[in-house]
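*Asks:* okay, here's the prediction I keep looking at, along with the sequence it came from:
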Amino acid sequence: MANVPKVKLNTGAVMPAIGLGTFSGNEPHEWPQCKPWIHTALQAGYRHLDTAYGYNTEKYVGEVVRESGIPREEIWITTKLPPHHMSRVAASLEESLERSGFDYFDLYLMHWPITRRYDPALGSPFSPQKEWNVLEHPTFSEAWAEMEKMLETGKVKNIGVSNFSVKNLEILLKTAKIVPAVNQVELHPLLAQNDLLAYCKEKGITLTAYSPTGYAEVRENPDVKKIARKHGVSSPPVALAWHVQRGTSAVPKSTNAERQKENLNLPKLDEEDMKILNSLDQGKHLCDQPGEDGTIFGWTLEQLGWSAWQA
């Protein structure tokens, strides 16, 4: 089995540094399609599965874990509170547990700092909406206070945030009793997030990358491909090694069994490799682009603290 690197959180918990993203699409027929590639990932040695209420894959993650025969306590499960459930943290957590069939989650993240109106009929909160129905309350700080209470129940072992900028982390930490264990954000060589990484390290927050291999724009980059050839691997393991050697974790999505194995066998990048990869930063976001209204899920780039946005 692959020797998966690990990262120690500010709670003392040890989390596999490479996990599997399980987003499978916004349409209901796409949600169960994650099962075969979650199975192959567990067979390859993955022991960290990243899901979310808004992905609608919690049910299938739970089914695969039980079908795998691997003890639940050997697999790290991350899930997330969706923006339209910010007013009902405890109820949303119960629904996630019920969907998955788990007794607890290892990590529970606030998916976005955005609060939207509760809508039980909303299938996928991240598919395009005519109205985002953004609310001022509860604020993300108020919702975080409710998440802190969930730790006392034992139903979550660690709590954190996702898509938080330095600006919003500073606001959160003014009232938070518990510092987030993790902040999961878009992160790859074209979007190095150096200021955010430095801030999170200073506060003891582990930065986790989604879209960590940067789609084709990173994978097909000549410098990345050159480093990959040097180490006898493909481009994705190079990007993932860059994350791990910077002290961050990553949750790549891969549906291909062979690529899943590759993503757990990372090369050791030398100083020159890291220098080249660090030089690729353009502050370039590759996912979650602003819509016609200029917002991302109802919030402006200024509200998100992403004013330096490059698309």
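*Replies:* Done, it's in. Not measured: the values here are computed from a predicted model.

*Asks:* from here on, just use CA atoms for contacts and neighbour counts.
*Replies:* Noted.

*Asks:* which strands and helices sit next to the one helix or strand Glu302 maps to?
*Replies:* Counting by DSSP states H and E, the element that carries Glu302 is helix 301-304. For helix 301-304, the packing partners by 3 or more C-alpha pairs under 8 Å, 6 or more residues apart in numbering; DSSP states H and E come out as none at all, with no helix or strand in contact.

*Asks:* residues contacting Thr175?
*Replies:* Going by C-alpha atoms under 8 Å, 6 or more residues apart in numbering, Thr175 touches Ser141.

*Asks:* and the gap between it and Ala145?
*Replies:* Note on Thr175: its distance to Ala145, by C-alpha to C-alpha, to the nearest Å, is 8 Å.

*Asks:* could you do Val238 as well?
*Replies:* Note on Val238: its distance to Ala145, by C-alpha to C-alpha, is 38 Å.

*Asks:* so those two - more neighbours on which side?
*Replies:* Ranked by neighbour count (other C-alpha atoms under 10 Å), Val238 and Ala145 place Val238 first, with 27 against 17.

*Asks:* wait, the more buried one touches Ala228, no?
*Replies:* Yes. Using C-alpha atoms under 8 Å as the test, Val238 is close enough to Ala228 to be in contact (6.1 Å).

*Asks:* ok, and here's another one to check against it:
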Amino acid sequence: MIIDAHMHLSGTGWVRGKYLRFVWKMYITEYNRVHKTNKTIDDFKDMLTAMRPSVVDPEGDGVIELLDKAGVDKAVIFPVDWEAITGPPNVPYRDQNKAHADAAKKHKGRFIPICALDPRRGNAMDLAKEAIEDWEMRGFYFMPATGFKPDDPVCYPIYEKCIDWGVPMIIHCGKEIAHWDYNHPTQRIANVALMYPELKVVLGHAGTRIYRNEAIEACIIPNLYMDFSEYQGFWRLQPNYFYQWLRDAIDACGPEKVMFGSGFPNPNVLTPEAEWVKAIQEPQTDIEFTKEELDMVMGGSAAQVFDIS
């Protein structure tokens, strides 16, 4: 079973346009390095718009088509609660979370819906209860880049309820255009895992390239895991270094702590889903991986973390 442990559905009005352009600038910079081109932000927008199936897909129909073509059985899906730095989107984040929950019901057995939540919201606990108890969502996603630290006491009530509900917590840990000093909170996420040993905690993006080795060290903690979504640029630019990192992560933490992920949709402009799957399933390198290790990375580990049968 193959599971993409990190994907986002998208809809019109879900993210403020000015912020999207900042994000696209980051991605087109990497695209230009990989392809030795000089494309602009508008070019990236055009490439994203031209992707088929469409990335404007709040019900997940196109994502299912994409997963089927890539041979991916299931995906962990969630929005991102950006409101603290972008202002309110046209579609409220409660509705975006509900859309992910509804997509999981529509495509039964294919999506694992996760609730994106800013723990500083005054009604954060009410939103959390609604997501888990009413909408049957399967965990939570924090984006510290909006300006908070994962080990701040404001987060503790959500962590404690995660333990009660038996659901995991994904915390962003990687490149992002906003609040750079909050983007790589590996040590603070490790603090959370140590404070709450019953809570399964996932390093979303595994620190990306700059903090990739910190992610390995942190995931030695028994209840701390990683997904390496958005590592496509690392693989394309420095494939030998990428595969050596993956080998090191498996050796240090065990394959059951390492999860395949894409970060769809933006990274898929650089590397389509099927190509990224093949890069891990059939690694073109002299570095050796066993079939059992790759099977665990490609889906077995996520099945354990997200309680997927």
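*Replies:* Thanks, I have it. Bear in mind that the values here come from a model prediction, so they are computed numbers and not experimental data.

*Asks:* of all the helix elements in structure 1, which one is longest?
*Replies:* Within structure 1, and with DSSP state H defining each element, the longest helix by residue count is helix 140-153.

*Asks:* from the chain's centre, how far out does that helix sit?
*Replies:* Helix 140-153 of structure 1 sits 19 Å away from the centroid of its parent chain (C-alpha atoms, centre = their mean, to the nearest Å).

*Asks:* what does that helix rub up against?
*Replies:* When contacts are defined by C-alpha under 8 Å, 6+ apart, helix 140-153 of structure 1 is touched by residues 86-87, 89-90, 110, 113-115, 156-159, 171-172, 175-178.

*Asks:* what about 10 Å?
*Replies:* By C-alpha atoms under 10 Å, 6 or more residues apart in numbering, the surrounding residues in contact with helix 140-153 of structure 1 are 81, 83, 85-90, 93, 104, 108-110, 112-115, 137-139, 156-161, 168-169, 171-180.

*Asks:* after it, which helix or strand is next?
*Replies:* The C-terminal neighbour of helix 140-153 of structure 1 among helices and strands, as given by DSSP H and E, is strand 159-162.

*Asks:* contacts only, for Ala104 of structure 2.
*Replies:* Residues in contact with Ala104 of structure 2, defined by C-alpha under 10 Å, 6+ apart, are 59-60, 75-77, 98, 110-114, 135-137.

*Asks:* which residue ranges form the helices in the stretch 201-311 of structure 1?
*Replies:* For the stretch 201-311 of structure 1, helices defined by DSSP state H, counting those that start in this stretch occupy the ranges 215-219, 222-231, 235-245, 257-262, 271-278, 301-304.

*Asks:* redo those helices as CSV? Include distance to Arg66 of structure 1.
*Replies:* Listed next are those as CSV, based on distance: least, C-alpha to C-alpha, whole Å:
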stretch, distance to Arg66 of structure 1
helix 215-219, 31
helix 222-231, 36
helix 235-245, 28
helix 257-262, 20
helix 271-278, 39
helix 301-304, 38
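
*Asks:* buried deepest among the ones you listed, which one?
*Replies:* Burial of the helices of the stretch 201-311 of structure 1 is given as mean neighbour count (mean count of other C-alpha atoms under 10 Å); helix 235-245 ranks first at a mean of 24.

*Asks:* give me the angle between that one and helix 222-231.
*Replies:* In this structure, helix 235-245 of structure 1 runs at an angle of 90 degrees to helix 222-231, with axes from the mean of the first three to the mean of the last three C-alpha atoms, to 10 degrees as the basis.

*Asks:* the closest residue to Tyr46 of structure 1 other than its chain neighbours and Leu197 of structure 1, how far apart?
*Replies:* The spatially closest residue to Tyr46 of structure 1, leaving aside those adjacent along the chain, is Gly19, at 6.4 Å (C-alpha to C-alpha, 6 or more residues apart in numbering). Counting by C-alpha to C-alpha, the gap between Gly19 of structure 1 and Leu197 of structure 1 amounts to 19 Å.

*Asks:* follow-up on the earlier one: residue range in structure 2 corresponding to the helix holding Glu302 of structure 1, please.
*Replies:* With TM-score structural alignment applied, helix 301-304 of structure 1 matches no range in structure 2.

*Asks:* structure 1: which residue goes with Asp152 of structure 2?
*Replies:* For Asp152 of structure 2, the aligned position in structure 1 is Phe140, judged by TM-score structural alignment.
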